[in-house]
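Novice: here are the coordinates; sequence isn't available:
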């Protein structure tokens, strides 16, 4: 008769005590990082306007300005990281004629957002766009790319800060750290900033003499440094200190 082997009992894991015990004390600390870095990208918003006495004329004028503007922006090649078209609107302008309302004119708007990584090209592009009729430029808004290495650098610095702080507490108790129990990311933040003096160029509306974009010097735009913050919380076990 073959005997059935007795199964080896699975060891019961030790209960987890979130606040530690006398034999396994814990220390929980916060680590922070605050970096100030140069921006990597800049965004501008270009708003094109058209006005006409009928809807078709207004739309044709807006389409022409949009095509001309996009063609100019694309000449900057790799300096342009992203080119996006936002909302397009055609609105009637109403006026009262006796007791009835009549359409006096149509107003059209289209918005384009341009993201550049070359700040030298930025100043030149803004100057050339501002020379176009019925064109408004707002910005720049400075920022970092989503995958910027500065975010990772801030996280590493926050973790190192938490580890250093925990070691200092352990040294104050004349002991040392045991094991890492938990590491929580409480946030990484990069704050976008506008230029110190917000730049808004409104091109001429209905003709008029302006300086040619060929002769105009590029606008000098000083990048605004970006702040990157990171915070973590870390829990460690401590070798039980001798408090006697």
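Specialist: That came through, no problem. Quick caveat, the model's predicted, so the values are computed rather than measured. Numbering: from 1, shown residues only.

Novice: from here on, contacts and neighbour counts on C-alpha atoms
Specialist: Noted.

Novice: now do the helices in the chain.
Specialist: Listed in chain order, the helices of the chain (DSSP state H) span residues 55-74, 119-130, 149-172.

Novice: would you list the ones you listed in TSV and tack on distance to residue 237 and mean neighbour count?
Specialist: Converted to TSV, those look like this (distance: least, CA to CA, whole Å; neighbours: other CA atoms under 10 Å):
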stretch	distance to residue 237	mean neighbour count
helix 55-74	58	16
helix 119-130	49	19
helix 149-172	10	18
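
Novice: got CSV for those helices, with distance to residue 195 too?
Specialist: Below are the helices of the chain laid out as CSV (distance: least, CA to CA, whole Å):
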stretch, distance to residue 195
helix 55-74, 21
helix 119-130, 13
helix 149-172, 20
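
Novice: residue 198: which of these is closest?
Specialist: For residue 198, the closest of these is helix 119-130, at 13.1 Å, according to CA to CA.

Novice: who are the packing partners of the closest one?
Specialist: Identification of packing neighbours for helix 119-130 by 3 or more CA pairs under 8 Å, 6 or more residues apart in numbering; DSSP states H and E yields strand 41-52, strand 135-143.

Novice: now these in TSV, with mean neighbour count?
Specialist: As requested, these are exported to TSV (neighbours: other CA atoms under 10 Å):
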stretch	mean neighbour count
strand 41-52	22
strand 135-143	22
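
Novice: and residue 27, which of these is closest to it?
Specialist: Closest to residue 27 of the helices and strands packed on helix 119-130, according to CA to CA: strand 135-143, at 36.7 Å.

Novice: okay, pairing it with this:
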């Protein structure tokens, strides 16, 4: 085992990047006195929302159904009671890659009857080059820091013992909040004009990377 002196350091870097994806959650609802009617209305509104989303073509990379429910609404919530109505909810999850249409899509979805839009949640792709760049720069920072310490001791780096990835994290402090909600009692007006697109500014993503490294060095000159 080598008796060479060892320096242990941590290399850290924080990069800013523009998001590559915008995720929206769309909740379509119905509420009717009859279960079958509530289900039929939900099917109609869900299909209307899907048709609108798909009309944007490649601008929407992914469309998924997150869940669907039909449940009774009781007249008395705290005890067994008469069913007052039936409520249906369909959850559609959307991933948008063309931010130029995002504001228009959000307002058009929000203009649909009993439709709620949550988002956007800005994100990077899992294989984004930003992560690799952050990892490389963290490793370079570890080398630079170790070299600086060695020079302060009158020594120089001679070898790498270990390099460990201690973290690669994307900050996500601000989650999306509801942007648009059609009134519960609203009735769609076929003759109404399209709503104005809402202005949306992509949220800067922070990518943090850190590595831990151990280097061997020459004998320090402590008398210098």
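Specialist: Okay, I see it. Remember, predicted model here, so these are calculated numbers, not experimental data.

Novice: picking that back up, out of the helices and strands packed on helix 119-130 of the first structure, which is closest to residue 205 of the first structure?
Specialist: Ranking these by distance to residue 205 of the first structure, with CA to CA as the measure, places strand 135-143 first at 7.9 Å.

Novice: mean per-residue distance, that closest one to the second structure?
Specialist: In the superposition with the second structure, the average deviation recorded for strand 135-143 of the first structure is 0.9 Å (mean CA distance after the TM-score superposition for the first structure).

Novice: other residues contacting that strand?
Specialist: Counting by CA atoms under 8 Å, 6 or more residues apart in numbering, the neighbours of strand 135-143 of the first structure from elsewhere in the structure are 39-49, 126, 129-130, 190-195, 198-205, 223-224, 226.

Novice: looking for the alignment partner of residue 85 of the first structure in the second structure.
Specialist: The equivalent of residue 85 of the first structure in the second structure is residue 65 (alignment by TM-score structural alignment).

Novice: what of residue 27 of the first structure?
Specialist: Following TM-score structural alignment, the counterpart assigned to residue 27 of the first structure within the second structure is residue 7.

Novice: and its match, how many neighbours?
Specialist: For residue 7 of the second structure, the count of nearby residues is 18 (other CA atoms under 10 Å).

Novice: and if you look at the one 3 residues further on?
Specialist: Number of residues near residue 10 of the second structure (other CA under 10 Å) recorded here: 20.

Novice: contacting residues for it?
Specialist: Residues counted as contacts of residue 10 of the second structure (CA under 8 Å, 6+ apart) are 142, 210, 211, 212, 213.

Novice: the last one and residue 199 of the second structure, how far apart?
Specialist: When CA to CA, to the nearest Å is the yardstick, residue 213 of the second structure and residue 199 of the second structure sit 45 Å from each other.

Novice: out of the two, which sits in the busier spot?
Specialist: Neighbour totals were compared for residue 213 of the second structure and residue 199, and residue 213 leads with 20 against 12 (other CA under 10 Å).

Novice: now the equivalent of the more buried one over in the first structure: closest residue in space that isn't a chain neighbour?
Specialist: In the first structure, the residue matched to residue 213 of the second structure (TM-score structural alignment) is residue 234. What sits nearest to residue 234 of the first structure in space, not counting adjacent residues and going by CA to CA, 6 or more residues apart in numbering, is residue 183, at 4.4 Å.

Novice: residue 92 of the second structure maps to what in the first structure?
Specialist: Across the alignment, which pairs residues by TM-score structural alignment, residue 92 of the second structure is matched by residue 112 of the first structure.

Novice: any idea how far its match is from residue 131 of the first structure?
Specialist: Using CA to CA, one gets 16 Å for the distance from residue 112 of the first structure to residue 131 of the first structure.

Novice: quick one: map residue 109 of the second structure onto the first structure.
Specialist: Residue pairing (TM-score structural alignment): residue 109 of the second structure is matched to residue 129 of the first structure.

Novice: then residue 154 of the second structure?
Specialist: Across the alignment, which pairs residues by TM-score structural alignment, residue 154 of the second structure is matched by residue 174 of the first structure.

Novice: tell me if I'm right that that match and residue 241 touch.
Specialist: Yes - between residue 174 of the first structure and residue 241 a contact is recorded at 6.6 Å, counting by CA atoms under 8 Å.

Novice: compare these two (neighbour count), which wins?
Specialist: Set side by side, residue 174 of the first structure and residue 241 show more neighbours around residue 241, with 17 against 13, by other CA under 10 Å.
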